[in-house]
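>>> sequence first, predicted model second:
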Amino acid sequence: MTLPGIADHIARLAILASLWGTLAMAALLLVLVMRRDRKERSRAATETNNRSLTREILAALPAAGRPGEAYRQASPEQRLAAVSHLSRLVRGEDRLRLTAFVERHHLVDRVLAKARHRRTSRRVDAVRTLGGVGGSQAVAALDAMLRDDKALPVRLEAAAMLARLEALPSANVLITALALEEVPVTPLHHALFRALAPHRADELLALSLRNFPPGLHALVVDALGWTEDYSTLEMLGEAARAADAEVRLAALAAAVRLNHPAAGKWVLPLLEDPDQDVRAQAARACASMGLRTALPLLDRMRQDPSRWVRLRAGEAVATLGGGA
């Protein structure tokens, strides 16, 4: 084959390769467009079905009637998702009717099967679904999982859902179920104890006398401030003299929450605490509680070795209307 013939052959091959490449790219682009179109149509249909399902459930609540076609065609997961969505929107009598609807139509039964799944993540999902659905069946199931599930993440999620449903068990149960004598205390633990505090003042007072690790002792003391019970002030005064700075800090936080002038007699000495964090928090507490008798000491604290304490003392003096 001559050189010009070879060149022509190569040119034809290049043209064919370019043509087939263009066709392949066009086909791929068409597939992507069709897939995107199907997804958008499916999403639109799902949103329409969800709206219809939600409307039917809402319409069935007042008269305790049966929902319509959209409900009958929906999967159990779709029904639960719709109920969970509604539970975040309705209040009062409508919430009670929604709970009755859930129990009347046995929507919890399928979730309970997931709650016994071997995988921890599936059980956590089941706990969240139960928390969104609510009702006596859901509360009973969550309480059982809090007490008996072998995985701490599941028990912790169950406690959070019970708090959301205002159905937390006693503080003693939480301490045992969440292994609070063994694990570090987290903000979620604080939120749980603060949630139960208004109904458990006597129990928390009794727990504050027990020999707990510092973190757990501080957790209980902090919760006393959320009881809205001034009879806890005496116990908080004892906590303010505890050996652990963490407990003293919790006592100060509780005093600020209760905001009772009787706490001033043990808040003021903490301005001279050996721990700089306690001194700084005590300065903030004095400002928050309006303890003007602390002004002379706060003024001296502006020369404290700790820069953080000096800052808080200066802020407190300014808040209380002291001199420059």
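Cool, got the structure. Numbers count the residues shown, from 1 in each chain.
>>> please make it C-alpha for all contacts and neighbour counts, starting now.
OK.
>>> just the endpoints, please. Distance across stretch 249-265?
The straight-line separation of the ends of stretch 249-265 (Cα to Cα, to the nearest Å) is 16 Å.
>>> flag every buried residue along that stretch.
Of all the residues in stretch 249-265, those buried under the rule 16 or more other Cα atoms under 10 Å are 249-259, 263-264.
>>> check the secondary structure at the closest residue to Glu246 other than its chain neighbours for me.
The spatially closest residue to Glu246, leaving aside those adjacent along the chain, is Ala218, at 6.1 Å (Cα to Cα, 6 or more residues apart in numbering). Three-state call for Ala218 (DSSP: H, G, I helix; E, B strand; the rest coil): helix.
>>> next one: Ala218 from Met235, what distance?
Ala218 is 12 Å from Met235, by Cα to Cα.
>>> returning to what we had before: quick one: which of the buried residues of stretch 249-265 sit in helices?
When the buried residues of stretch 249-265 are checked against helices (DSSP state H), the matches are 249-258, 264.
>>> kindly indicate which of those residues lies nearest Ala82.
For these, the closest approach to Ala82 (Cα to Cα) belongs to Arg257, at 38.4 Å.
>>> ok now the lengthiest helix in the chain, how far from the chain's centre?
Taking DSSP H as the criterion, the chain has its longest helix at helix 3-63. Using Cα atoms, centre = their mean, to the nearest Å, the mean C-alpha position of helix 3-63 is found 40 Å from that of the whole chain.
>>> report all helices and strands that the following helix or strand past it contacts.
Using DSSP states H and E, the helix or strand that follows helix 3-63 in sequence is helix 69-73. Here helix 69-73 touches helix 3-63, going by 3 or more Cα pairs under 8 Å, 6 or more residues apart in numbering; DSSP states H and E.
>>> closest to Phe101 out of the buried residues of stretch 249-265?
Closest to Phe101, out of all of these and judged by Cα to Cα, is Arg257, at 39.5 Å.
>>> and the comparison structure, right after this:
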Amino acid sequence: MESNSSSRARRILTFLLFSTLLCIILITNDAKIVLEGKLRGTSIQISVVEEEDIIAEQAGSYKDAITTAQNKYHFHGDSEQVVDVDKSNEYDNDSKQEDTETNVHRLSCMYSSPRIIVSHACSGSSATVKFAEKIFNAHGLKEKKILLYKANLIKEDIVETLKDLEAALTITYRKNTLDKAICVIRDCFQKAPDASFGHQVYSNGTKADLCFSRRNSKVLIKAMITNKDRLVKYLKSTGKKHQVSLDKYSFFINSIDDTVAYEDLFAFEYTDSEETFEKSVDNWMTFLRPFRLNLDRDIVLNTLERYRNSRNATVHSEVVYNMDVLHTALDGTPYEVFVRG
């Protein structure tokens, strides 16, 4: 029988193989390659957008893993490259750019210390990773790479490996569970038919089958609520998932206060309120604190400034086909406050 030490060594070697593979992805302004690492089982599933292909799971060597990944996703590079961050598009005036240049940070990525954003599906994880990229870029990326994974499921054996590797982990979640539920319907993320509470439709009510690809479609896809009781049950249960994450990953988090909701990270995009903007900056500082990168608040503020009051909140009548059913389901429940329009 394999000893505990041998098993741990094998897990670490497997993880380091894929960590080294992912470290050739450079987070730069010119190369916006968002590589999602979904950690399942005993290997890392690498996915671009929502593809689920395992890259080089059985790779016999580091070279095999690199070659397979290059052929699959058409990215190239090597871990010794030196890259200067391009700041030309990050700031709107000379003073902000000059201020950033005098406060350049070199953010190191140690291959043995991955950084992971944990976020359940439909919780704004893509936007969160994108803005984390922007913040890292604004601090400067010169000698090393940021090894950044996005994960929505980390099984117990991988959790143990992450402990061995001294991984840095932070958690975000969605407070408005109705937004999450509508997204789950529109992206076809409901796996169990007996728990389904809706399906995606076109604007005229005809059932659609675009699923996740609807995000890249110009056709408006709405959510049709088909089971009110299951919807309410989902809203109740999904709120508890965040607490489960806190319990499961408590080893990596210094304080529950380090976890920040998606809505609090991005509140600044929907208003010109100075107070809201300052709170969002503070929330980003708190959210990224577990990554141990010594971020500069002024640089974070300048990075977010250009996106301030840049979006309008979507009203639910624009994305839900049968609003009458939604109101009937939620009226008188704690979740009716989540409805917008």
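Here it is on my side, so go on. Only a predicted model underlies this, so the values are computations on that prediction, with no experimental measurement involved.
>>> TM-score for this pair?
Comparison of the two superposed chains (TM-score structural alignment, normalised by the length of structure 1) gives a TM-score of 0.22, and 125 aligned residues with a Cα RMSD of 6.7 Å.
>>> if we can go back for a sec, show me what contacts the residue nearest to Glu246 of structure 1?
Counting by Cα atoms under 8 Å, 6 or more residues apart in numbering, Ala218 of structure 1 touches 246-251.
>>> measure it to Gln276 of structure 1 for me?
Distance from Ala218 of structure 1 to Gln276 of structure 1, by Cα to Cα: 17 Å.
>>> next one: Ala45 of structure 1
Look at Ala45 of structure 1 and Gln276 of structure 1: by Cα to Cα, they are 61 Å apart.
>>> higher neighbour count, the two?
Gln276 (18 against 12; other Cα atoms under 10 Å).
>>> that one reaches Arg307, doesn't it?
No - counting by Cα atoms under 8 Å, Arg307 is not a contact partner of Gln276 of structure 1; they are 9.5 Å apart.
>>> returning to that earlier point: looking at the buried residues of stretch 249-265 of structure 1, spot the one nearest Arg51 of structure 1.
For the buried residues of stretch 249-265 of structure 1, the closest approach to Arg51 of structure 1 (Cα to Cα) belongs to Arg257, at 43.4 Å.
>>> mind checking how far that closest one is from Trp266 of structure 1?
From Arg257 of structure 1 to Trp266 of structure 1 the distance is 15 Å (Cα to Cα).
>>> cool, and Asn172 of structure 1?
28 Å.
>>> neighbour-wise, which of these two wins?
Higher neighbour count among Asn172 of structure 1 and Trp266: Trp266, with 21 against 11, using other Cα under 10 Å.
>>> tell me which element that one falls in.
helix 264-267.
>>> could you do Arg123 of structure 1 as well?
Assigned by DSSP H and E, Arg123 of structure 1 belongs to helix 120-133.
>>> likewise for Gln200 of structure 2?
Going by DSSP H and E, Gln200 of structure 2 is part of strand 198-202.
>>> helix or strand right after that strand?
Using DSSP H and E, the first helix or strand after strand 198-202 of structure 2 is strand 221-225.
>>> what angle sits between that following strand and strand 198-202?
Compare the direction of strand 221-225 of structure 2 with that of strand 198-202 by axes from the mean of the first three to the mean of the last three Cα atoms, to 10 degrees and you get 140 degrees.
>>> give the buried residues for strand 221-225 of structure 2.
So for strand 221-225 of structure 2, counting by 16+ other Cα under 10 Å, buried means 221-225.
>>> just stretch 230-238 of structure 2 next, same as before
Buried, per 16+ other Cα under 10 Å, within stretch 230-238 of structure 2: 230-232, 234-235, 238.
>>> and the contacts of the helix or strand following the helix holding Arg123 of structure 1?
Of the helices and strands lying after helix 120-133 of structure 1 in sequence (DSSP H and E), the nearest is helix 136-148. Contacts to helix 136-148 of structure 1, defined as Cα under 8 Å, 6+ apart, come from residues 103, 108, 112, 127, 130-131, 154-156, 158-159, 161-162, 165, 167, 169, 173, 177.
>>> follow-up on the earlier one: what packs against the helix holding Trp266 of structure 1?
For helix 264-267 of structure 1, the packing partners by 3+ Cα pairs under 8 Å, 6+ apart come out as helix 276-289.
>>> tell me the first helix or strand C-terminal of the helix it packs on.
Following helix 276-289 of structure 1 toward the C-terminus (DSSP H and E): helix 295-301.
>>> just the buried residues of that next one, please?
295, 297-299, 301.
>>> which of those residues sits closest to Ser18 of structure 1?
Of all the buried residues of helix 295-301 of structure 1, the one with the least separation from Ser18 of structure 1 (Cα to Cα) is Met301, at 81.3 Å.
>>> next one: the closest one from Glu315 of structure 1, what distance?
Per Cα to Cα, Met301 of structure 1 is found 11 Å from Glu315 of structure 1.
>>> now Arg35 of structure 1
To Glu315 of structure 1, Arg35 of structure 1 is 61 Å away according to Cα to Cα.
>>> comparing these two, which shows the higher neighbour count?
Under the criterion of other Cα under 10 Å, the comparison of Arg35 of structure 1 against Glu315 puts Glu315 first, with 17 against 12.
>>> what is the helix of greatest length in structure 2 packed up against?
Scanning structure 2 for the longest helix, with DSSP H as the assignment, gives helix 228-248. If you count contacts as 3+ Cα pairs under 8 Å, 6+ apart, helix 228-248 of structure 2 packs onto helix 177-186, helix 323-330.
>>> thanks a lot, see you next time.
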